[in-house]
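> this is a predicted model, with the sequence first.
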Amino acid sequence: MGKRIAVIGAGMGGLCAAIKAREAGHEVKIYEHADSVGGTWRANRYPGVACDVPAILYQFSFAPNPHWSHHYARGPEIHAYTRSLVDQFGLGEALHLNEGVVRAAWDAEARHWTVETEKGARATFDAIVPALGQLSRPQWPAIAGRETFAGTMFHAADWPEGIDLTGKRVGVIGSAASAVQLIPEVAKVAGHLTVFQRTPNWIVPRNDVAITPEAKALMATRMDVAMKLGAAQRAMIFDQADFLTWQAFQWTPEGRAAFTRAALDHLEAQVPDADLRAKLTPDYPVGCKRILICDDFYPALCRDNVTLVTGGVDTIEPGGVRTADGLVELDVMIFATGFETTEWNWSMEVVGTGGRTLREAWADGPEAYLGIMVTGFPNMFVLYGPNTNLGHNSISFMIEQQVAYMLRTLDALDAEDASAAEVTADGQARFQQRIEQLLAGTVWADPHCNSWYKAANGRIYQNWAGNCTDYAAATATVDREAVALT
């Protein structure tokens, strides 16, 4: 029997959940606070924004796209892809843009969720699917004097429409994933660009290539053949990521050596100056932080109009950034400092059984069985939840497994004439214990490894502890020893 499902968030996860739930016969409403779908690919508009996962993996298996311009898709293309899913699968009637959810509460007696939106609307649903993502809340570093800067200042995740950096003295604070994409583009137009690097990153070559118009036309003409070839190529790239790239994080000697050598060779090939290479060489093991994939960051740092500062930022003043060497005068300051990832401060309140909120349940850190279900919150299925992030493969694959697991669980409710599915406290605790045991064997658990994957208490709340194949196996069935149906 079809269920009424509220999908909260219209990024990749929310769209996947809505598509597959509707195909399974459920009634779906999608609530999105923004004016467009796409999630992070709608929000991030900085120059050079792109995905660091091959496009053929960063799409849904049920919706291949023959129109990618490059092996690695650009941000606007992915945003266009998400918008095309709305049309392709007829989601328009279910989509509520400019209407985020502010509160969702479980009614134990009625056995349904009451959802309240920012427009004041209320509706009841059998299940909710929070698809709010992990990388959606910009992180601002605590640097004294930031509010005093007299120039233009913004976060890379909130790039101003139409801003012109031509000839300006620009400073970029940060040198990680978004920074290595936007810095080469800013360097082309800025009068002078100063990059403030706290910690260097391990970077391996992207070796990106454009997909020719002829190839795209061929794929569009013979979609049957293109889908077969695409599936084979996708499987090959998937296996390479899942079983070879994963070794860098599982911390095998072979994985460490291979990725360390690839990164060092890349650095030496692109940066001839020995002093600059030394500043760009990490002193922590490869894989500890996110391995970056980029071809043009190092060449940008070698430009005459670019300076790399590694001595740290003391304060921000009206005229620029104060370092140990003096004041760096700036007209524009860009914070490429990533996202808040360890606090899990959702933009809505979630109230489970007994009036306990999710914020209270996660006060000591977020935990979710398979990253999907939370004890005390029946019929709630989280997408891209705790311990489902990846460093080696595509999150779109993980999302498809999570959605499939949700649908299996809803089918199990019908099969047993039940109305509520909830992971037991013991089932969640056993899963969390196993995850932490597996994570202890990864590079992220190294006591000298500090990254956005790890919280201040040393626990790793973001990352899955194995490869994607392991996750597919873990979510393939509903374990009735862990999940209660009532």
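Perfect, I can see it now.

> contacts and neighbour counts: CA atoms only from here.
Will do.

> can you tell me how far residue 267 is from residue 184?
Remark: distance between residue 267 and residue 184 (Cα to Cα, to the nearest Å) = 16 Å.

> same deal with residue 122?
From residue 122 to residue 184 the distance is 47 Å (Cα to Cα).

> then residue 479?
49 Å.

> who has more neighbours, those two?
residue 184 (22 against 13; other Cα atoms under 10 Å).

> for that one, which residues are in contact?
48, 296, 297, 299, 300 (Cα atoms under 8 Å, 6 or more residues apart in numbering).

> and it, how far from residue 107?
52 Å.

> got it, and residue 311?
55 Å.

> one more: residue 472?
32 Å.

> mind listing what's buried in stretch 102-121?
102-107, 111-117 (16 or more other Cα atoms under 10 Å).

> got those as CSV, with distance to residue 164 and secondary structure columns?
Listed next are those as CSV, based on distance: Cα to Cα, whole Å; DSSP: H, G, I helix; E, B strand; the rest coil:
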residue, distance to residue 164, secondary structure
102, 36, strand
103, 39, strand
104, 42, strand
105, 45, strand
106, 48, strand
107, 52, strand
111, 54, coil
112, 50, strand
113, 47, strand
114, 46, strand
115, 42, strand
116, 40, strand
117, 37, strand
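
> let me have the residues you listed in a markdown table, extended by distance to residue 5.
Shown next, in a markdown table, are these (distance: Cα to Cα, whole Å):
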| residue | distance to residue 5 |
| --- | --- |
| 102 | 16 |
| 103 | 15 |
| 104 | 12 |
| 105 | 14 |
| 106 | 13 |
| 107 | 15 |
| 111 | 13 |
| 112 | 10 |
| 113 | 9 |
| 114 | 11 |
| 115 | 11 |
| 116 | 14 |
| 117 | 15 |
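
> what about versus this one:
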Amino acid sequence: MGSIEVDISTREKYVAERAKRLATANFAKRLEVSKDPSVRDLLQDPWADYDALAKEVPYLQNGSRIKFLIVGAGHSGLIHAYHLVKAGFDPKDLVLVDNAGGWGGTWYWNRYPGLQCDVEGYCYLPLLEESGFIPQNRYSHGEEIRQNAEHIAAKFGLQGMFCTSFVAADWNESEGRWDVTLRRQLGPDHEELNVDFTISTQFLITATGPLSSMSIPALPGLDDFRREKKVFHAARWDYEYTGGSPTEPHMINLRDKVVGIVGTAATAVQAVPELAKWAKHLYVFQRTPTYVGPHEDSRTTPELWDKVTKGGKPGWQDERIENLNLFFTDDPKVTSDMNLVQDERSRYPSLSAVWGSRSAVGLGPEKAADHTEWMLQREAPHAARLRKFINQTVKDPATAEKLTPWYPGWCKRPAFNNAYLQAFNLPNVTLVDTDGQGVQTYTRNGYALDCLVLATGFELSGSGSCPLASSQAACRGRGGRDLSDKWNSADFATFYGVCTNGFPNLFMSSGTNSAGSANMTGVYGSQARMTAHIIATATAGSGTDPDNTVVEVSKEAEQAWLDKLLGYATWYAPLLTTCPPTYFTGYRSGGEQVDEKELAMVKRKLLFPLGPVGYDHAGREYIHKGCLEGFIVR
């Protein structure tokens, strides 16, 4: 009876805390930073070496014709480039463009103090086996992840053109190619090089990643606040102001400063302990607390590396990635003793509510309520264990209660850190809990801050989002139809999440109709493997000219993939109906407050419900057939 009463109490807390946030008017309001001139300066690149880039001979200029243009030079772009090279294409036929000043994607931009991957690096860092890169730690720090990206580019001879933005693409039907407008921006000292130019590419691949466009709450008073206070986003950390550097974040300039940080999710969990070491006083502004558990890091010794790689066994990283995804998705065929990673995240099975699971097979709509109840019961002991950890770690009971999450653990990415909760035991750290309402306004009459850090994350270009949403670029396919129009229309569908009818020779690294995972490296590999197979098979086909091949998925094939996805969509009932608005749900209010038409569209754009392992296996089965069933090649 006691356990039932506890369960009822927990459920009531979940409902009450969710209701608070559903009633918050400003939850989903975000500034379009790239379009708003009042905050556009927050996007400035503090890391780019414009002088060095200006001296380089550009790989592309007005009128260039290439075979592959890959938009994005982070992990997704690098993995796609690798698989194209592996499929036999010349690296000199590929150019990766990025508005950043170098390789790495989100790991180029993010250099905040305390930055570290929260997924085991042996699974997360791409192409370790292929490139020979050995991480120094089990959980790699940000600088090492960026160095790994640079290492991959050098190892495989990849060509990157940086400080170059993707502006627009138009399908040229007569030539069977994409006309792409790019914009190069090398700072005020190189105005003569800051130009828009147009190139032609046979194949266009968008690999902008899900975390590339910073998110800033649209709240009143920001302009006035910024005139008197220092404000920056965590993805553009200002070490000139704070002191220190990404490798040695000794922020000595903060010793006499009162600092505020908005946000208590993954970024803040890592940055707060570092700020607490140096700031005169630190205020942490919280809307929704995060589940935080212990972190299990270690150095990579020769003995550990030999164990991880199974003595250099071919395919060891793919095997380890799949094993981790099996546990992320609570696969019905694994047992705890089969877990190769054995960390807190891999031991949290209910996260499958976000990433899907092969258990979704046979789960019809009539079982939605039972499935949600089963997931809540599956989740209960893990959430209770982390809540207990929080309360044991934070000394002040009132602060501990405010830091305790009351929602299912799948609603917001849990974090694992050995210093975040402990920081709230320090006399110079104050938690400002907003009781689910969030910061309401920026005002000079509030907290007497010298500096405000926006640890407010990124606009999620993931499930449901057009893959070019973060770049705000136009991509017009056959008949001039924009990709965003199809993405939000009743005839929306994709094949495997990597291509869509009406947009020939366009391939996407998309979170829609594709897989998701806390470790996206494996998903990017699945997508890139499929894309390389389609292009290589099409261009090698009998009777085709490789340099003039056009390949496009049929309406029937993409609808068949969508129908397969919809057949398992009940798996996501817990995510859609139990969570407060978060970026996992696109800041939507939830099932009962979404009209049927919108809910139908949400379901059409979900992640693949069978999870990353089911997604990968479906792709490998298709590739194994050796043909292009469902595609039109001319």
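Cool, got the structure. Only a predicted model underlies this, so the values are computations on that prediction, with no experimental measurement involved.

> please state their TM-score.
Overlay of the two chains. TM-score (TM-score structural alignment, normalised by the length of the first structure): 0.87; 471 aligned residues with a Cα RMSD of 3.0 Å.

> now the counterpart of residue 198 of the first structure in the second structure: how far from residue 297 of the second structure?
Counting by TM-score structural alignment, residue 198 of the first structure lines up with residue 287 in the second structure. To residue 297 of the second structure, residue 287 of the second structure is 29 Å away according to Cα to Cα.

> also residue 164 of the second structure?
For residue 164 of the second structure relative to residue 297 of the second structure (Cα to Cα), the value is 37 Å.

> and these two? Which one has more around it.
residue 164 (23 against 15).

> so that one touches residue 196, yeah?
No. If you go by Cα atoms under 8 Å, residue 164 of the second structure and residue 196 don't touch, sitting 9.3 Å apart.

> what do those two both touch?
182, 183, 184.

> output the residues you listed as JSON lines; include the columns distance to residue 395 of the second structure.
Below are these laid out as JSON lines (distance: Cα to Cα, whole Å):
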{"residue": "182", "distance to residue 395 of the second structure": "54"}
{"residue": "183", "distance to residue 395 of the second structure": "53"}
{"residue": "184", "distance to residue 395 of the second structure": "52"}
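
> with respect to residue 565 of the second structure, which of those residues is nearest?
residue 182 (35.0 Å; Cα to Cα).

> in contact with the aligned residue in the first structure for that closest one, which residues are there?
Under the alignment (TM-score structural alignment), residue 182 of the second structure maps onto residue 117 of the first structure. When contacts are counted by Cα under 8 Å, 6+ apart, residue 117 of the first structure touches 99, 100, 101, 102, 103.

> nearest spatial neighbour of residue 117 of the first structure, skipping sequence neighbours?
Leaving aside its sequence neighbours, residue 117 of the first structure sits nearest to residue 101 (Cα to Cα, 6 or more residues apart in numbering; 4.2 Å).

> map the one you found onto the second structure.
In the second structure, residue 101 of the first structure lands on residue 166 (TM-score structural alignment).

> pretty sure that match contacts residue 184?
No. Using Cα under 8 Å, residue 166 of the second structure is not in contact with residue 184; the gap is 9.1 Å.

> so if I had to pick from these two, which one is more boxed in?
residue 166 (24 against 21).

> give me the buried subset of the contacts of residue 184 of the first structure.
Buried among these by 16+ other Cα under 10 Å: 48, 296, 297, 300.

> which of those residues fall within helices?
297, 300 (DSSP state H).

> okay if I get the buried ones among the contacts of residue 184 of the first structure as TSV plus distance to residue 329 of the first structure?
Listed next are these as TSV, based on distance: Cα to Cα, whole Å:
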residue	distance to residue 329 of the first structure
48	25
296	26
297	23
300	20
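
> nearest to residue 133 of the first structure among the buried ones among the contacts of residue 184 of the first structure?
Nearest to residue 133 of the first structure among those, with distances taken as Cα to Cα, is residue 48, at 21.7 Å.

> map that closest one onto the second structure.
So residue 48 of the first structure corresponds to residue 114, using TM-score structural alignment.

> swap in residue 270 of the first structure?
Residue 270 of the first structure maps onto residue 393 in the second structure, by TM-score structural alignment.

> neighbours around its match, how many?
19.

> likewise for residue 269 of the first structure?
11.

> quick check: the residue nearest to residue 100 of the second structure when sequence neighbours are not counted vs residue 550 of the second structure, distance?
In space, and not counting its chain neighbours, residue 100 of the second structure is closest to residue 163: 5.1 Å by Cα to Cα, 6+ apart. Using Cα to Cα, residue 163 of the second structure is found at 30 Å from residue 550 of the second structure.

> next one: residue 299 of the second structure
Residue 299 of the second structure is 49 Å from residue 550 of the second structure, by Cα to Cα.

> looking at those two, which is more packed in?
residue 550 (23 against 13).

> look up how far residue 478 of the second structure lies from that one.
On the measure of Cα to Cα, residue 550 of the second structure and residue 478 of the second structure end up 12 Å apart.

> and the helices in the first structure?
Under DSSP H, the first structure gives helices at 12-23, 40-43, 75-88, 177-187, 213-221, 223-239, 247-250, 253-270, 274-279, 297-301, 358-361, 395-415, 425-439, 468-474.

> would you map the strands across the stretch 51-200 of the first structure?
Ranges of strands within the stretch 51-200 of the first structure are 95-96, 101-107, 112-117, 122-125, 127-130, 152-155, 169-173, 192-196, based on DSSP state E, counting those that start in this stretch.
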